[in-house]
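[1] This is a predicted model, with the sequence first.
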Amino acid sequence: MTDNNYTSKNIKVMKGLEGVRARPAMYIGSTGIQGLHHLVYEVVDNSIDEALAGFCDYIKVTITTEGEVEVEDNGRGIPVEMHQEMKLPALQVVMTMLHAGGKFDQESYKVSGGLHGVGVSVVVALSEYLEVKVHKDGKIYYQRYERGKAVTDVIEIGETDRSGTIIKFKPDSTIFETTEFSFDYLTARLRELAFLNKGVRIILRDDRTGREHDFKYDGGIVSFVEYLNQNKKPLSPKPLYIEAKRDDLEFELALQYNEGYQENIFSFANNINTLEGGTHLSGFKSGLTRAVNTYIKNADLLKNEKVSPSGDDIREGLTAVISVKLKNPQFEGQTKTKLQNSDLEGIVNSVVYEKLLTYFEEHPAEAKAITMKSIMAARAREAARKARELTRRKSVLESSSLPGKLADCTITDPSKTELFLVEGDSAGGSAKQGRDRSFQAILPLWGKMLNTEKARVDKVLNNDKIQPIILAIGAGVGQDFDVSKIRYGKIIIMADADVDGAHISTLLLTFFYRYMRPLIEHGHVYIAKPPLFMVRKNKQVKYVFTEEERDEAIKEFGEKGVFVQRYKGLGEMNPEQLWETTLNPENRLLVAVKMDDAIEADRIFTILMGDEVEPRRDFIQTNARYVQNLDI
């Protein structure tokens, strides 16, 4: 029975960092893999703030063999003297108290990413232990914390001829779902920071594997755009760079168009990747659209056109990086994915408009290439609109608005359903017979799949191999795609383990990445891994995925009388075998398609499916040694 007496005894006051440990997601977004890596970003952001203030140009991040992360910089070092108000060493105040730090003192940091002053103290709270060493004024100072509490005093442990801070921590396994750090996750963020802070050297080292990256870009965000476009065909020799200063605002923009059809824009505020954009991004888009349309009007380029370019048309093939640095950024929440400073939009809009018009006047060849590309995109958009209408009319006419080859499932709850995209009619037929009809749908694929890396959206919508996939998934495509409307929680690519199968898988992944990216971002895409061998002796049967596993199974059964079948394709399996090995959730092996690094993902899709041959050859030669059991 519930006690109805609600008194002062029911009011709990959490001291120190207890509140952070009780509700960690409020501070770092989640206790999953993203929240885990957010701890590293909070520590690194402090070093970056030292770089922004002009006192640091070297940062090293190390993943240790013990599962710790160590962040070292050559900044000024956190102050260690006694804090007059708190009667504790300043180092301990910074490390163990929320809303304490130099970010609130306008003289120490004019611009800061860690604005809220909760960063490093949250890391202390959520770590099994954290150790800090401060090199300052010729001395080395040390303190250790365990689960949010200092367990040593600030002590002097040696002498030094340098300055800086070294923080090493191990996340608390009782709080996080996983405590294993990803080299690739960290690579993405640290590469960004190196681009955004020209001249700062950032090293990432993984002692578990020996992998290491050494980032330093003297060109800043211009180097960033060149990196993003390095395997594409640009429309101008160099990226356009725009910078402006207004009071406490610093604005930087680098942009370059390429011959492709994808928009690739990254926005940052005080070095933080604003994944959901904000006023700086909307200001840029408005200024760009105004500038291009003004130039088109002044040059009278639309006299014979029935359509005029929209913002989406104008951004086709655009690669851009926007970076703003301001004193008092207003973000949505602690994880800071959207910037909300209202005055920023008009400032950025005006700067971009004026600078772009000047650029167009001074570079008529580039201006013509960009504007004509926008007009072509507008034509394609109109063709795509007609294709969508045709697709919708076709959907209404067709039974259940679904493609004829789709064998649908009976359950309609997406959280419980699966769609298998199966290479070939033969394997598709076996899959239809072998599946569990209640929750597994089968869509056979046939013929040559379109390379969507080289196609505008109108060609994609009109393609008879892709239309059935769009209809089956049921959530639209491109700008209209809405991940909340998907009909299946798992989209599973099932192709042969040979060169053709690998090509089909890559074509499908390219399509999902370019036109249904939220499917990948939200973890809905998988690749089925059918076995390569069946090993049988009498009634004993084992399905295995590698030659080593095959040899082990032969030894286990005894070599005499053992029958081995190698599956060269899915079509060689009967329905029962396909269910047992590839469809049955209890036995099958699925590979989840993740996107830890959007920049690297974009680069690799461009290499694999774009026009440039040389980068693709280099990629294949570099990575061929990692391929296993590919049947050529």
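    Received it, and whenever you're ready, just let me know what you need. Numbering: from 1, shown residues only.

[2] When you work out contacts or count neighbours from here on, use the C-alpha atoms and nothing else.
    Fine.

[3] list the contacts for P309?
    293, 374-375, 377-378 (CA atoms under 8 Å, 6 or more residues apart in numbering).

[4] quick one: which of those is nearest I491?
    Among the contacts of P309, A377 lies closest to I491 (CA to CA), at 30.0 Å.

[5] Distance check, the closest one against N229.
    Noted for A377: a distance of 20 Å to N229, by CA to CA, to the nearest Å.

[6] Among these two, which residue is more densely surrounded?
    Each of A377 and N229 has its neighbours counted (other CA atoms under 10 Å); A377 has more, 25 against 22.

[7] My understanding was that that one contacts E316; is that so?
    Yes - judged on CA atoms under 8 Å, A377 makes contact with E316 at a distance of 6.9 Å.

[8] structure B:
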Amino acid sequence: MRLRSLRRVRAGPTADGAGKHIAETGEYDQLTAEPDTLYGADDLTHLEGLDAVRKRPGMYIGSTDSRGVGHLVNEILDNSTDEGVAGHATSVEVILHADGSVQVDDNGRGIPTDVHARSGISGVELVLTRLHAGGKFGGSGYKTSGGLHGVGASAVNALSRRFDVTVRRGGKVHTMSFRHGVPGIFDGDGPDAPFTPGPGLQVVGAVKRGQRTGTSIRYWHDPRYFETGATLDHDAVRAKLRHTAFLVPGVGYTLRDRTTEEPTEERFHYPNGLTDMVEFLAPAGDRPVSGTLLVTGEGTYRENAADANGVMQSNVQRRAEVEIAFRWGTGYERTVECFTNTIRNAHGGTHRKGFERALARTLADAVRNTRGLLKAKEDAPTLDDVLEGMTAVVHVRVPEPQFTSQTKDELSTAGITKVVQSLVEQHVKSWLDDRKTRTEARTVLQKIVDASRVRLTQKQQKDAARRKTALEGAAMPAKLVDCRASGIDRSELFIVEGDSALGTGRLARSAEFQALLPIRGKILNVQKASLQQVLDNAECAAIVQVLGAGSGRTFDLSALRYGRVLIMADADVDGAHIRTLLITLFARYMRPLIEAGRLYAAMPPLHKITTKGRNPETIYTYTQVEMETTVRKLEKAGKQIVTPIPRFKGLGEMDADELWETTMNPATRAVRRITLDDVDAAERILELLMGEKVEPRRNWLIDSADRVDRAAIDA
């Protein structure tokens, strides 16, 4: 029915005779429905064969941008991987040709070349031209499969200007070509060669001696079916091959890139499987808190499924294989990658749900039952606390899995949740109870409790995470001497040692852009402490609050209240220790500040050399050697020096002019930028000098004793 007639009518009395009007204007528009005899069965469209793919490509490959172009490679590659998973292939190669084509070769069994009884065409043509055709629908071809829908290869064929397949099977080499899914013969190389629709599979020769069976597919996708500028992301192809090599340790993957002037070749083979993958995915510099836990096993579940004749059966028992590897690190980032039958599930699914449920339940119970971890009335950790710093890979092999879409981004097979949950709970409980891993487990539980406590204090941090105006300054520490500048382009914060240095610094500074925050002596050694202990420490908490950018995983560099942070401590041993403690605090809990090059150490002088005469000259030196060398040069030049040469014992002994000129004036001062050029080396040094283990530090001090100049010690 189509709405055809539009008539203007005048309002009349209502059915109850009350004389009410339908509209205040007295008129309304009425659309009347009348049959449209022009709309009949001939207006209906039935898309046959691969026409549906070409009409709506996004339904079959996810999108028509660059991701869709990359999905074409994945569909062909997944078929070769299925051969490796089934134990019939040991090598898969992907070749990126200079003409834009992609080739995937494997040494599996080869696509069946005999004639299919029901369709009357070869197995090759059936697989590559018919939707939902293949050996992955419950037959004997594959136990589990990634390309279970039987759509992938035929969809790639439908969207390709040219699609060539070579099959080595039964001692013969078979070839076949297609254009947009239509079989035929190309008279020449490349997709622009003349094409004649014609015969199907052809035998072109015999398999060479020593050559294995296998399948080779090369295709040229048709840009007309994709958005303008859509291209193949080579890095995405490389990542796909690497991930698959981790998941199928028995197969070696090779990527040959011939699109550059100098062709490159990369091989991916990881015999340790998921254990290697966890190490690869772990963030750089993230030191492990635990070893890599590997969970393997099988489980059964039940679901409704169709039998070989297509008749739906209820309560069919399925068997799933589970392989999971995970570990905790010292960082805050979490990485959980999920796969089903080697296919990456970007949005996770039921297997991830089972994994996370098991961890949350088991570890929360362990925290509650372990003496000394939780304080009275403290809440148990949540899933976010458990996953903090975790790197995990969850891989399940499932017959006929269900996904939310053809792109398989999310597993939806309901029974997998309980299978994964049961296996993970059993393994984690054994790990917690095992004497060999009990210490390691205790360390992980403590990390989880610390994460929980930090989460509960985040709201307090956020309240002080933004710069306050003068009226709102009550939230800042009372000892902060703030500056007037409202932006971070010029503003800088000096963290000074003690109230005496604060007094001199207050007189010396430029109040327009320089702020001062005094600390009392040596702060907490955060390398040995938890974040909760850091936040409980008054000096550390004041620094975090004044900077206003948070700490740890909540640190937001864009919220920093000052453009530069300068540590200004005395030029003695105690001052060096204070600088080390502060640098450790920033490296551990505010590392982006260092990575951005915004942390500095001020360099106050040690000596003040003054010459006599009509035009006296003042020179500041920073070391004993520099002072002695300067004195010799001045005496050699015939200048007299005021003696004794004063030596500054601390910042508080300098007057305001001296402190401004030598240490605080941006035009004349010298500062050292704190950097993290070598993260691993910095982590090792921090752990050696400031960590919990005393023995390595004692050994280092003994071994380095000969490097100390005893005459230079300020005793």
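    Received, thanks. Here the structure is a predicted model, which means the values were calculated and not measured.

[9] Now the TM-score, please.
    With the length set by TM-score structural alignment, normalised by the length of structure 1, the two chains reach a TM-score of 0.64; 443 aligned residues with a CA RMSD of 3.6 Å.

[10] between the contacts of P309 of structure 1, which is nearest T178 of structure 1?
    A377 (44.8 Å).

[11] That closest one matches what in structure 2?
    Residue pairing (TM-score structural alignment): A377 of structure 1 is matched to A451 of structure 2.

[12] ok, for its match, nearest residue in space, not its chain neighbours?
    Spatial nearest neighbour of A451 of structure 2, chain neighbours left out: D385 (5.3 Å); criterion: CA to CA, 6 or more residues apart in numbering.

[13] Count the residues that sit near that neighbour.
    With other CA under 10 Å as criterion, D385 of structure 2 counts 22.

[14] tell me the contacts of it?
    Neighbours of D385 of structure 2 in contact, by CA under 8 Å, 6+ apart: 448-449, 451-452, 455.

[15] host element of it?
    Here D385 of structure 2 sits within helix 383-387, counting by DSSP states H and E.

[16] That helix: what's the following helix or strand?
    strand 390-397.

[17] Can you give me the buried ones in the helix or strand following that following strand?
    Beyond strand 390-397 of structure 2 on the C-terminal side, the first helix or strand identified by DSSP H and E is helix 416-433. Neighbour counts over helix 416-433 of structure 2 (16 or more other CA atoms under 10 Å) mark 416-421, 423-425, 428, 431-432 as buried.

[18] which residues in structure 1 does helix 416-433 of structure 2 align to?
    Counting by TM-score structural alignment, helix 416-433 of structure 2 corresponds to 344-361 in structure 1.

[19] Could you do stretch 619-635 of structure 2 as well?
    Against structure 1, stretch 619-635 of structure 2 falls on no residues (TM-score structural alignment).

[20] mean deviation of the helix holding D385 of structure 2 from structure 1?
    Its aligned residues in structure 1 lie a mean 1.0 Å from helix 383-387 of structure 2 after superposition (mean CA distance after the TM-score superposition for structure 1).

[21] In structure 1, point out the residues matching that helix.
    Against structure 1, helix 383-387 of structure 2 falls on residues 311-315 (TM-score structural alignment).

[22] the helices in the stretch 101-250 of structure 1, which residues?
    Applying DSSP state H, counting those that start in this stretch to the stretch 101-250 of structure 1 gives helices spanning 119-125, 183-196, 221-228.

[23] Now do the same for T62 of structure 1: its match in structure 2.
    By TM-score structural alignment, T62 of structure 1 lines up with I95.

[24] oh sorry, the question was meant for A291 of structure 1
    In structure 2, the residue matched to A291 of structure 1 (TM-score structural alignment) is T362.

[25] so that match touches V428, yeah?
    Yes - contact criterion CA under 8 Å: T362 of structure 2 and V428 qualify, at 7.2 Å.

[26] tell me what the helix or strand where G84 of structure 2 lies is packed against?
    Assigned by DSSP H and E, G84 of structure 2 belongs to helix 66-85. Secondary structure elements in contact with helix 66-85 of structure 2, counted by 3 or more CA pairs under 8 Å, 6 or more residues apart in numbering; DSSP states H and E, are helix 58-61, strand 91-96, strand 102-106, helix 152-158, helix 234-247.

[27] Run the angle between the second one and helix 234-247 for me.
    When axes from the mean of the first three to the mean of the last three CA atoms, to 10 degrees is applied, the directions of strand 91-96 of structure 2 and helix 234-247 differ by 180 degrees.

[28] Not counting strand 91-96 of structure 2 itself, show me its contacts.
    By CA under 8 Å, 6+ apart, strand 91-96 of structure 2 touches 80-81, 84, 102-107, 251-259.
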